[in-house]
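with the input below, show me the fold.
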Amino acid sequence: MNPKNGSPTIGLTLGSGAARGWAHIGILRALADKGIHPEIVCGCSMGALVGGFYAALKLDDLEEASHSLSKMGMLRMMGRLIFRGGFFDNKGIMQWLQDVLGDVKIEELPVKFGAVSVDLSTGMEIWMTSGDLVEAIMASISAPGMLMPFQKNGLLLGDGALANPVPVSLCRALGGDIVIAVDLNAERVGRYF
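Here you go, the predicted model:
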């Protein structure tokens, strides 16, 4: 419960979805139009990217970038082509995130935030709820085979979708009484599996 007014704390969980993840921007806009402003946002993969920008109050910057990004621009941002651990290194994306978000700590964000990644050595789910925002986003979006694993504290971290593609559990653990979950892959699972 929100200690200020006694109302339930609203959390939002933004799931993985690759390019479909840009839809999370529209979800956040639609919720705002209805007067719903989540106090907690958790994400996985693209959900962590969009959720991190929302929590940092920089969603407009991300939306503008999404409209202006061409296929070639995206490839340039991805970084150098490599074939060891992933098709691309993660330096280009990390630099862009640093340029836009700056050096901000998750615990300093105006909206509570958490991102999910996975320890690629053990398969264990990793919750990132403090520390560097850009590092948390990078760890969560580092899809094996596409981007190099993200190295932090001796761990090789990869896309959280491998462990928890729609991290409702994290949002609840951070205090969400009511959790709105956005699963961009639900139809795909029903159709193909």
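
contacts and neighbour counts: CA atoms only from here.
Fine.

tell me where the chain has strands.
10-14, 40-44, 86-88, 112-119, 125-128, 145-147, 150-152, 155-159, 178-182 (DSSP state E).

for the fifth one, packing partners?
The reference is to strand 125-128. Contact here means 3 or more C-alpha pairs under 8 Å, 6 or more residues apart in numbering; DSSP states H and E; on that basis strand 125-128 packs against strand 112-119.

return the most buried member of the strands of the chain.
The highest average neighbour count among these, using mean count of other C-alpha atoms under 10 Å, belongs to strand 40-44 at a mean of 31.

second chain to compare with the first, below:
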Amino acid sequence: MGFLDFLFRRGPRQGVVLALGGGGARGLAHLGVLEVIEEAGIPVAGIAGTSAGAVVGAMWLTLGNTREVLKRWKEFLASDFPSHLPEVRLTEEVSSRDNLLLSFAQRLQQGAQVALALHRRGLVEHEDLERAVAFLVPEARIESLPQPFAAVVTDFATGKAVALTRGNLRQAVAASSAVPGVVPPYGLDGRYVLDGGVVAEVPVEEARALVPRPVVAVDVGDLPDPDEDPRRITVPRVLMRANVMTHARLRQVLVASADLVIRPEVWGMHWSEFRRLSEAVEAGRKAARSCLNRLRALALRRA
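Take a look at the predicted model:
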């Protein structure tokens, strides 16, 4: 009997539901949180994830423990993934051993794709994202997972969050990770959807609807740098800072109804810095350990 099977046999009368937020590479901190939860023997009654949170949550439920998830991430980061993706040309600064996400993130930072983007639906094709997801997430049906799971997406037409709780797991995770302007919206069940982080960066409401247990939100979103030099203000910097402020305020509203909020100190880490895996995971561990007693108490609370 595996570790997750052991926890899940306790049923929904105990445990917590995790709301894993989006944040690109900062989402790797979720692994540190999950590792501490494993070590403490705290049952997980369900997981709702947005973007990076959906990726990590899906990996954990299918691979069985954080050790296997970390192993898969390290294999991904060490692979020659971009060499099989001819549509993404590598710059001189990116070696053939860097993964697709790192490669493309650097191109975005340098502005190499701006002109092209004005005439395309996205800078990364669905197939590219789906190959990355297939490398990380085993094939499965959401309804066949050991515990309830929701990959949260945004309905392109209505602007509402939608929780995908049935169907192909990889497809749901890819749709939840379709960053606006980077990956085209996905057509699912008669509607177009994209990254859930647009309106539900930390999916507390969706987690609460998944299982009637206390909700633990893990917020890995960015915060404005208080030490940024105002003398270096440029139009892009102002726009980026305003966007960070908006999302930070939205997350405050979203997590207000959570029973516990865990905030790993990954602020300032760029969403593309996946090579900082160890640093992000350690930040998650530290944050989870600091509230371990509260986690244990919530897991035992009566529904």
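
as CSV, the strands of structure 1 with distance to Gly102 of structure 1 would be great.
Shown next, in CSV, are the strands of structure 1 (distance: least, C-alpha to C-alpha, whole Å):
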stretch, distance to Gly102 of structure 1
strand 10-14, 22
strand 40-44, 19
strand 86-88, 23
strand 112-119, 16
strand 125-128, 18
strand 145-147, 22
strand 150-152, 18
strand 155-159, 21
strand 178-182, 27
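
where do the helices sit along structure 1?
For structure 1, the helices defined by DSSP state H cover 23-33, 46-55, 59-68, 71-78, 91-101, 133-141, 168-173, 186-192.

which one of the strands of structure 1 lies nearest to Arg191 of structure 1?
Closest to Arg191 of structure 1 of the strands of structure 1, according to C-alpha to C-alpha: strand 178-182, at 17.7 Å.

mean shift of that closest one relative to structure 2?
Between strand 178-182 of structure 1 and its aligned stretch in structure 2, the superposed structures give an average distance of 0.9 Å (mean C-alpha distance after the TM-score superposition for structure 1).

same check, this time on stretch 23-31 of structure 1
Between stretch 23-31 of structure 1 and the corresponding residues of structure 2, superposition yields a mean separation of 0.9 Å, by mean C-alpha distance after the TM-score superposition for structure 1.

read off where that stretch ends up in structure 2.
The alignment of stretch 23-31 of structure 1 onto structure 2 (TM-score structural alignment) spans residues 29-37.

run the chain-centre distance for the matching stretch.
13 Å (C-alpha atoms, centre = their mean, to the nearest Å).

same question for stretch 35-44 of structure 1.
Stretch 35-44 of structure 1 has its average C-alpha position 12 Å from the chain's average C-alpha position, going by C-alpha atoms, centre = their mean.

hmm, who's touching it?
By C-alpha atoms under 8 Å, 6 or more residues apart in numbering, the residues outside stretch 35-44 of structure 1 that reach it are 9-16, 31, 48-52, 55, 111-117, 140-141, 159-161, 164-168, 170-171, 174-176.

any idea how far apart the tips of it sit?
Here the two ends of stretch 35-44 of structure 1 are set 24 Å apart, with distance taken as C-alpha to C-alpha, to the nearest Å.

ditto for stretch 82-89 of structure 1
Between the opening and closing residues of stretch 82-89 of structure 1 we find a distance of 7 Å, counting by C-alpha to C-alpha.

number of nearby residues for the aligned residue in structure 2 for Leu184 of structure 1?
Under the alignment (TM-score structural alignment), Leu184 of structure 1 pairs with Val220 of structure 2. Around Val220 of structure 2 there are 31 other residues, counting by other C-alpha atoms under 10 Å.

Ala297 of structure 2 versus Val220 of structure 2, what's the distance?
Relative to Ala297 of structure 2, Val220 of structure 2 is positioned 23 Å away (C-alpha to C-alpha).

for Pro226 of structure 2, same thing?
35 Å.

neighbour count: the two, which is higher?
Neighbours per residue, other C-alpha under 10 Å: of Pro226 of structure 2 and Ala297, the larger number sits with Ala297, 12 against 6.

which of the helices or strands spans that one?
With elements taken from DSSP states H and E, the one containing Ala297 of structure 2 is helix 292-300.

okay, and that helix goes to which residues in structure 1?
The aligned range for helix 292-300 of structure 2 is empty, by TM-score structural alignment.

which parts of that helix are buried?
For helix 292-300 of structure 2, the buried set under the neighbour-count rule, 16 or more other C-alpha atoms under 10 Å, comprises 292, 295-296, 298-300.

spatially central residue in structure 1, please.
Nearest to the centroid of the C-alpha atoms of structure 1, with distances taken as C-alpha atoms, centre = their mean, sits Ala48, at 0.6 Å.

please tell me how far the alignment partner in structure 2 of that residue sits from Val153 of structure 2.
Taking TM-score structural alignment as the alignment basis, one finds that Ala48 of structure 1 is matched in structure 2 by Ala54. Computed with C-alpha to C-alpha, the distance linking Ala54 of structure 2 and Val153 of structure 2 is 10 Å.

for Val55 of structure 2, same thing?
12 Å.

again with Leu4 of structure 2
Noted for Leu4 of structure 2: a distance of 26 Å to Val153 of structure 2, by C-alpha to C-alpha.

then Gly122 of structure 2?
With distances defined as C-alpha to C-alpha, the gap from Gly122 of structure 2 to Val153 of structure 2 amounts to 17 Å.

next: Glu75 of structure 2.
Looking at Glu75 of structure 2 against Val153 of structure 2, where the rule is C-alpha to C-alpha, the gap reads 27 Å.

repeat for Trp73 of structure 2
In this structure, Trp73 of structure 2 and Val153 of structure 2 are separated by 23 Å, where distance is defined by C-alpha to C-alpha.
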